[in-house]
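Asks: need a 3D model of the following:
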Amino acid sequence: MTTTTRLSAPAAIHVGSLALPLLFIAMWSSGYVVGKLAVPYAAPFTLLTLRFGLGAALLLLVALASRAPWPKDLKAFGHLVVVGLLIQALQFSGLYTALKMGVSAGESALIVGTMPVFTALGAALMLGERSGMKQWLGMLGGVLGVLLVVWHKLGSGTAGLGAYAAAVVALAGITLGTLYQKKYCATMDLRTGGFVQLAVATLVALPLSLGLEGFDVRWTPTMIFASGWLSIVNSIGASSLLFVLMRKGEASKVASLFYLIPGVTVLMAFAVLGETLNALTLAGFVATGGAVWFCTRARQARTAKKTGCSPV
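Replies: This is a model prediction of the structure:
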């Protein structure tokens, strides 16, 4: 007699609900590492032009082949343009500039990893979402983790204040763009909506690349790999997953995933780039990881109180 072990329905649902967030974390984290691999071979805006342009071309082909629906009016089109300017153009212009100026992949991920705090503030103002005191304490713990990692680097000669300011620009782009997309683009088609966003970002990056950098790129195997990865896995895959997760849940809840990205990024950077770990960095990871756990438990407890169910 053969016995087959199967997941119970609740367990299967739980595993399924974790799959997309875990995949998103891995894909988004890889972008910091691959971006750091690419910046020695291409100036920031040139790299962005290649990333956005290839991604836009691929999505256009998919949209046309599958006869995907386009924005129904100019207003819907305009909302997609704004999201493209914020999430794609502004965020990654700041990020790649920071990487080029010496900020490590892990540090960049940690700075952008403070996004949950600012997203929660914005979600309360723009979307009417509310966070409890325990969630705010957890989010502040995440910020403390970021400070532990970044503070000792300032003035060390590896990157100046301008480089970290560029990373803060990236943080502003992803935070504002995520909130705007949640509010105004909740029904967009991933194929045509993604194309519009990447096409707009390409139109921003291309003239800056030509005017400021002379489209400075050296084609090496690493550069070719990085361009393809950033375009397909990050610009299309990770960005699409972020939108799907935003559509399925609250903005502040989805944003809390960004607390986990720094730890995953640094592990990837340690393995691929040889970036070192030290006591403060590890303390920062512990603080941010604890912040995710604390925020999650606080949110579960808050939901259970409303529904009368005990948190699992």
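Asks: when you work out contacts or count neighbours from here on, use the C-alpha atoms and nothing else.
Replies: Fine.
Asks: who's in contact with residue 188?
Replies: By Cα atoms under 8 Å, 6 or more residues apart in numbering, the contact list for residue 188 reads residue 71.
Asks: the closest residue to residue 42 other than its chain neighbours - how many residues pack around it?
Replies: In space, residue 42 comes closest to residue 217 once its chain neighbours are excluded; the distance is 4.2 Å by Cα to Cα, 6 or more residues apart in numbering. Look at residue 217: counted by other Cα atoms under 10 Å, it has 18 neighbours.
Asks: got it, and residue 220?
Replies: 11.
Asks: now do the one 4 residues further on
Replies: For residue 224, the number of neighbouring residues by other Cα under 10 Å comes to 13.
Asks: how about the strands of the stretch 151-300 of the chain, start to end?
Replies: In chain order, the stretch 151-300 of the chain shows no strands, with DSSP state E, counting those that start in this stretch as the criterion.
Asks: OK, contacts around the residue nearest to residue 42?
Replies: When contacts are counted by Cα under 8 Å, 6+ apart, residue 217 is found next to 41, 42, 43, 46, 47.
Asks: one more, so I can put them side by side:
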Amino acid sequence: MPRVRITAPPTTPPAVSRLRFALVGTLFSLVWSSAFIAGKVGMAASGPLTLLSLRFLLAGLLVWPIARLRAGTSGGVQGAGAPGRPERAPKAQQLRDALVALLAGLLNNAVYLGLAFVGMRTVPAGLTTIVVSTSPLMTSALAALALRERLGWRAAAGLAAGFAGVVWIMRARALSGSADLHGVALILLGTVALSVSTLLYRKIAGRLDPWRIALIQLPASGLVLLPLAWWREGLVVLPSAAFFGSLLYLAVVVSIGTTLMLLWLVRHGGASRASSFHLLNPLFGTLLAVLLLGEHVPASDLLGALPIMAGLGLVLRPRRT
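Replies: This is a model prediction of the structure:
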């Protein structure tokens, strides 16, 4: 009797339209940028590390029942047989993926956000989002070297235009003396960690369930930051409605929402295209800083946003086949 070979389901994610990809990426950038505004509000009642530690612990607590429910119905991994989803991975592969997810989460949450929030004590929230928008350039360069992702001339030109806009804004800020160089350096160092984290997401985005990734990353990040917050800040919190509103928004909308959206973007578009949406951060960050915090935005920031927007369009434009 002839043997029947059962082929594994495809691991390539289903194609999505450019419009849908752009809408999800724009929403991701908007929510991501709003984190710095909410962080400024929360840090009026606590230290940055204390706020982040409580944020990640609360987010992990909220994710836990959802992740456990999904693990109970799918065996903890994306089930085989569904279109565009991988087959069940071996135990060793699951362990490696979990470790990669943990490392990516610590770089993204503990290192990047820890440095960014500490630096933001002396740097305006709008300028913080501008510094973070250099992440696509770092991510694309690292992706071309480490993951061999092809970078066409349009994408390269778009990233160069976006970076030029950021340099223009930073130069004007430096000349006006409105930027604390030590704080900016901390944020920039954190942005490097963000770029490395985005590349690590590329390795696991198609294999692990997003909720399981969030369950691995969020509590671990909170636990890592907790002793640092106690040592540096004494875990002091001045309770207020603004603080708890900020904490809840950061935990639910930002931590959980952006994690799921980033994984979706990386899976369907690659690390470089997903990271390119950080080029929108200056636009959303400065707009939210003006509307919600009353920060003054120089005209140079608005001029610098123009090549950033043009650069994003070039990065997202598909290559000709």
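Asks: re earlier: by neighbours, which of the contacts of residue 217 of structure 1 wins?
Replies: Among these, residue 47 has the most neighbours (other Cα under 10 Å), with 28 neighbours.
Asks: related to what we said a few turns ago, aligned to the residue nearest to residue 42 of structure 1, what sits in structure 2?
Replies: Using TM-score structural alignment, the partner of residue 217 of structure 1 in structure 2 is residue 237.
Asks: now the residue nearest the centre of structure 1: how far from residue 85 of structure 1?
Replies: Per Cα atoms, centre = their mean, the C-alpha nearest to the average position across structure 1 is that of residue 28, at 5.4 Å. If you measure residue 28 of structure 1 against residue 85 of structure 1 using Cα to Cα, to the nearest Å, the figure is 19 Å.
Asks: can you tell me what part of structure 1 stretch 249-259 of structure 2 aligns to?
Replies: Under the criterion TM-score structural alignment, stretch 249-259 of structure 2 matches residues 229-239.
Asks: ok, residues contacting the matching stretch?
Replies: Counting contacts by Cα under 8 Å, 6+ apart, the residues outside stretch 229-239 of structure 1 that touch it are 24, 27-28, 31, 34-35, 50-52, 54-55, 59, 194, 198.
Asks: just the helices in the stretch 1-150 of structure 1 please.
Replies: According to DSSP state H, counting those that start in this stretch, the stretch 1-150 of structure 1 carries its helices in the segments 9-38, 44-66, 74-83, 91-100, 105-112, 115-122, 133-150.
Asks: next, the angle from the fourth one to helix 9-38.
Replies: Computed with axes from the mean of the first three to the mean of the last three Cα atoms, to 10 degrees, the direction of helix 91-100 of structure 1 lies at 60 degrees from that of helix 9-38.
Asks: mind checking how far helix 91-100 of structure 1 is from the chain centre?
Replies: Here helix 91-100 of structure 1 shows a centroid-to-chain-centroid distance of 13 Å under the convention Cα atoms, centre = their mean, to the nearest Å.
Asks: that one packs against which elements?
Replies: With contacts defined as 3 or more Cα pairs under 8 Å, 6 or more residues apart in numbering; DSSP states H and E, the packing partners of helix 91-100 of structure 1 are helix 9-38, helix 44-66, helix 105-112, helix 161-184.
Asks: by how many degrees do that helix and helix 161-184 diverge?
Replies: Computed by the same axes, to 10 degrees, the angle between helix 91-100 of structure 1 and helix 161-184 is 160 degrees.
Asks: give the contact list for the aligned partner of residue 257 of structure 1 in structure 2.
Replies: If you follow residue 257 of structure 1 across to structure 2 using TM-score structural alignment, you land on residue 277. Applying Cα under 8 Å, 6+ apart to residue 277 of structure 2 gives the contacts 25, 26, 28, 29, 136, 312.
Asks: how about 10 Å then?
Replies: With contact taken as Cα atoms under 10 Å, 6 or more residues apart in numbering, residue 277 of structure 2 is in contact with 22, 24-30, 133, 135-136, 265, 309, 312-313, 315-316.
Asks: of the helices of the stretch 1-150 of structure 1, which stretch is the most buried?
Replies: helix 105-112 (a mean of 28; mean count of other Cα atoms under 10 Å).
Asks: pull up the aligned stretch in structure 2 for it.
Replies: Alignment of helix 105-112 of structure 1 against structure 2: residues 125-132, by TM-score structural alignment.
Asks: after superposing, tell me the mean distance of that stretch to structure 1.
Replies: After superposition onto structure 1, stretch 125-132 of structure 2 lies on average 1.1 Å away from the residues it aligns with, using mean Cα distance after the TM-score superposition for structure 1.
Asks: could you tell me how far residue 308 of structure 2 is located from residue 260 of structure 2?
Replies: From residue 308 of structure 2 over to residue 260 of structure 2 the distance is 25 Å, taken as Cα to Cα.
Asks: so if I had to pick from those two, which one is more boxed in?
Replies: Comparing residue 308 of structure 2 with residue 260 by neighbour count (other Cα under 10 Å), the higher total belongs to residue 308, at 27 against 18.
Asks: quick check, the more buried one in contact with residue 164.
Replies: Yes - the pair formed by residue 308 of structure 2 and residue 164 meets the contact definition of Cα atoms under 10 Å, at 7.8 Å.
Asks: so what sits against both of the two?
Replies: Overlap between the neighbourhoods of residue 308 of structure 2 and residue 164 consists of residue 158, taking contacts as Cα under 10 Å, 6+ apart.
Asks: map residue 67 of structure 2 onto structure 1.
Replies: In structure 1, the residue paired with residue 67 of structure 2 according to TM-score structural alignment is residue 63.
Asks: pull the contacting residues for its match.
Replies: With contacts defined as Cα under 10 Å, 6+ apart, the neighbours of residue 63 of structure 1 are 57, 69, 70, 189, 190, 191, 192, 193, 194, 195.
Asks: just those: which are in helices?
Replies: With helices taken from DSSP state H, the overlap with those comprises 57, 190, 191, 192, 193, 194, 195.
Asks: in PyMOL, how would I select the buried members of those?
Replies: In PyMOL, selecting the buried portion of these, with burial taken from 16 or more other Cα atoms under 10 Å, looks like this:
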select buried, resi 190+191+192+193+194+195
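Asks: what's around residue 128 of structure 1, how many residues?
Replies: A total of 9 residues lie near residue 128 of structure 1 under the criterion other Cα under 10 Å.
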